[in-house]
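[1] Sequence plus predicted model, see below.
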Amino acid sequence: MEFLGPYTPLILLIFVASMLIQGHLTRAYRTWGQVRNAHNLTGAEVARLMLDENGLSQVPVQMVPGRLTDHYDPVRKTVNLSEGNFNVPSVSAMAVAAHEVGHAIQDKVRMPALVLRGQMALPLSLGMNLAPLLLLGGIVTQLTGLIWIGAALFGAALLFHLVTLPVEFDASRRALVYLNQRGLNGSAEGQKGARAVLNAAALTYVAGFAMALAQFLNVLALARSSDD
């Protein structure tokens, strides 16, 4: 049985592609981070406005350290914006803030995919810490059962990434619809910038799914070969 698995070259290829996609996101974010949005609103102000107009005035907007660490916390019910977006009136900050509020709206309407992702997050994070150890232990000791357990955990990770795609795409769709309808995008340039930032971010989730798929196929092949 091969130790690396037949899909290792594909994994390496996707890894390189992911780095390129991350670079594309960084460039798009930096480019439109230097362009002020039409109404000179900071990310925090855009988030607050969008939350209030969608019946979520009780949801706070908080600043968190780091770069592109923006996220919505469905447990604490908070919209968290990174330092580079919280106080900056850029097109990038506006787009990212609206995207995170999109998740808050999903939470309000109990979007099934968001609920499922939340239920999977904690147990999967624990399981994925064990998966490589189980896989390695199974290969070294030739215990097929451990390898199949590892494969099952990688399969669960693939499902998580699959569920994440509609959640992220829908949040971006809600963001763009709101910004356009509310006129916050302003000119065609603002609309182009917001779409460019959100599309670049979406590609990172597609790359994450592709990596999870390749890893699962690789581990599945190793598990099957262990039965031979």
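    Nice, thanks for sending it over. Quick caveat: nothing in here was measured; it's all calculated off a predicted structure.

[2] use CA for all of it now, contacts and neighbours both
    Fine.

[3] Pretty sure Leu198 sits against Ser172.
    Yes. Between Leu198 and Ser172 there is a contact at 6.3 Å, judged by C-alpha atoms under 8 Å.

[4] neighbour count winner among the two?
    Ser172 (27 against 24; other C-alpha atoms under 10 Å).

[5] Counting neighbours, show which residues of the host helix or strand of that one come out buried.
    In this structure, Ser172 sits in helix 144-182 according to DSSP states H and E. For helix 144-182, burial by neighbour count (16 or more other C-alpha atoms under 10 Å) applies to 144, 146-165, 167-176, 178-179.

[6] Equivalent analysis for stretch 66-86, please.
    Under 16+ other C-alpha under 10 Å, the buried positions of stretch 66-86 are 68, 70-72, 74, 77-86.

[7] Tell me which entries of the residues you listed lie within helices.
    83-86 (DSSP state H).

[8] and the gap between the residue nearest the centre of the chain and Ser18?
    Nearest residue to the geometric centre of the chain (C-alpha atoms, centre = their mean): Tyr205, 5.3 Å. For Tyr205, the distance to Ser18 equals 10 Å [C-alpha to C-alpha, to the nearest Å].

[9] Please compare the first structure with the one that follows:
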Amino acid sequence: MFGFFYDSYYWILVVPAMLLAAFAQMKVSSTFNRYSQVRSRSGYTGAQAARDILDRNGLQGVRIERVRGNLTDHYDPRSNVVRLSDSVYDSPSVAAIGVAAHECGHAVQHAVGYFPIKLRSAIIPVTNIGSKLSIPLLLIGLVVQVEPLINLGILLFSTMALFQLVTLPVEYNASNRALATLDSTGMLSGDELQGSKKVLSAAALTYVAALLVAVMQLLRLLLLFGGRRRDD
């Protein structure tokens, strides 16, 4: 049982991916903090930029709310609300405007029926089940030596990797929409636009890292339990 948590595959596959994920988190924080000090020439705050972008896309019904925390920004399709963090809502910085525009990109994706975001929303219930039951099922199957339980645990775990895979085009598309809008409207230009792009690119790296962690975890499980079956 102890070997399940600390086998060689864990150290070879999972730990390096987790280190990349930690680096990505530090990278997005440092990049955001850097460009939070750069005031945009347009003077737009994050909230003002978001309102302008939503209105330009005919999304007057989407509300904008402040949410506590740092980089807790998100679009909630259930409530039809773009929530901007304390560090974005009132800030006229290049970083804040970029993040606000990115979240509006998600609102636009839902409005136009962008397929990857529809797919991601559809698999969320299954992913939630997988995140809660996959490891318990694996452990129970390991203890009682019931292979179908182990296989079911691996299958449920794979849904989390699938979710991370589908998330990548959703996030990159939202960033591309954001940068194109900021450029075409003149909210940001030149070096400002490049700074915003660096912030969004750093954020995208966190999603790449999350996918890598999920894939390495899945590969580890397949190698670990595939090896057990061969040994049997």
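    That came through fine. Keep in mind that what you see is a predicted model, and the values were worked out from it rather than measured.

[10] one step back: give me the aligned partner of the residue nearest to the centre of structure 1 over in structure 2.
    By TM-score structural alignment, Tyr205 of structure 1 lines up with Tyr207 in structure 2.

[11] roughly how far apart are its match and Phe115 of structure 2?
    From Tyr207 of structure 2 to Phe115 of structure 2 the distance is 19 Å (C-alpha to C-alpha).

[12] ditto for Leu139 of structure 2
    36 Å.

[13] what's the answer for Ile123 of structure 2, then?
    Ile123 of structure 2 is 13 Å from Phe115 of structure 2, by C-alpha to C-alpha.

[14] Gly190 of structure 1 corresponds to which position in structure 2?
    By TM-score structural alignment, Gly190 of structure 1 lines up with Glu192.

[15] thought Arg177 of structure 2 was touching His102?
    Yes. When contacts are counted by C-alpha under 8 Å, Arg177 of structure 2 is listed as touching His102 (7.4 Å).

[16] Do I have it right that Ile135 of structure 2 meets Gly153?
    Yes. The pair Ile135 of structure 2 / Gly153 is scored as a contact, 6.3 Å apart, by C-alpha under 8 Å.

[17] residue contacts, the match of Gly190 of structure 1?
    Contacts for Glu192 of structure 2 (C-alpha atoms under 8 Å, 6 or more residues apart in numbering) come out as 40, 94.

[18] host element of it?
    helix 191-231.

[19] I'd guessed Leu152 of structure 2 sits against Leu137; true?
    Yes. With contact defined as C-alpha under 8 Å, Leu152 of structure 2 counts as touching Leu137 (7.3 Å).

[20] if we can go back for a sec, okay, the residue lying closest to the residue nearest to the centre of structure 1 once chain neighbours are set aside and Ala157 of structure 1: tell me how far apart.
    Once flanking residues are discounted, Tyr205 of structure 1 sits nearest to Leu165: 6.5 Å by C-alpha to C-alpha, 6 or more residues apart in numbering. As judged by C-alpha to C-alpha, Leu165 of structure 1 and Ala157 of structure 1 stand 13 Å apart.

[21] quick one on the thing from earlier: average distance between the helix holding Ser172 of structure 1 and structure 2?
    For helix 144-182 of structure 1, the mean deviation from structure 2 after alignment is 0.6 Å (mean C-alpha distance after the TM-score superposition for structure 1).

[22] how deep is the aligned residue in structure 1 for Ala100 of structure 2 tucked in, by neighbour count?
    Aligned by TM-score structural alignment, Ala100 of structure 2 pairs with Ala97 of structure 1. Residues lying near Ala97 of structure 1 (other C-alpha under 10 Å) number 30.

[23] I figured Ala97 of structure 1 hits Leu49, correct?
    No. Between Ala97 of structure 1 and Leu49 there is no contact under C-alpha under 8 Å: 10.4 Å.

[24] Any idea how many residues pack against Gln60 of structure 2?
    12.

[25] now do the one 5 residues further on
    Here the count is done by other C-alpha under 10 Å, and Glu65 of structure 2 has 13 residues near it.

[26] what about the nearest residue to it once chain neighbours are set aside, distance to Leu188 of structure 2?
    Nearest in space to Glu65 of structure 2, with sequence neighbours left out and distances taken as C-alpha to C-alpha, 6+ apart, is Arg83 at 4.8 Å. Per C-alpha to C-alpha, Arg83 of structure 2 is found 21 Å from Leu188 of structure 2.
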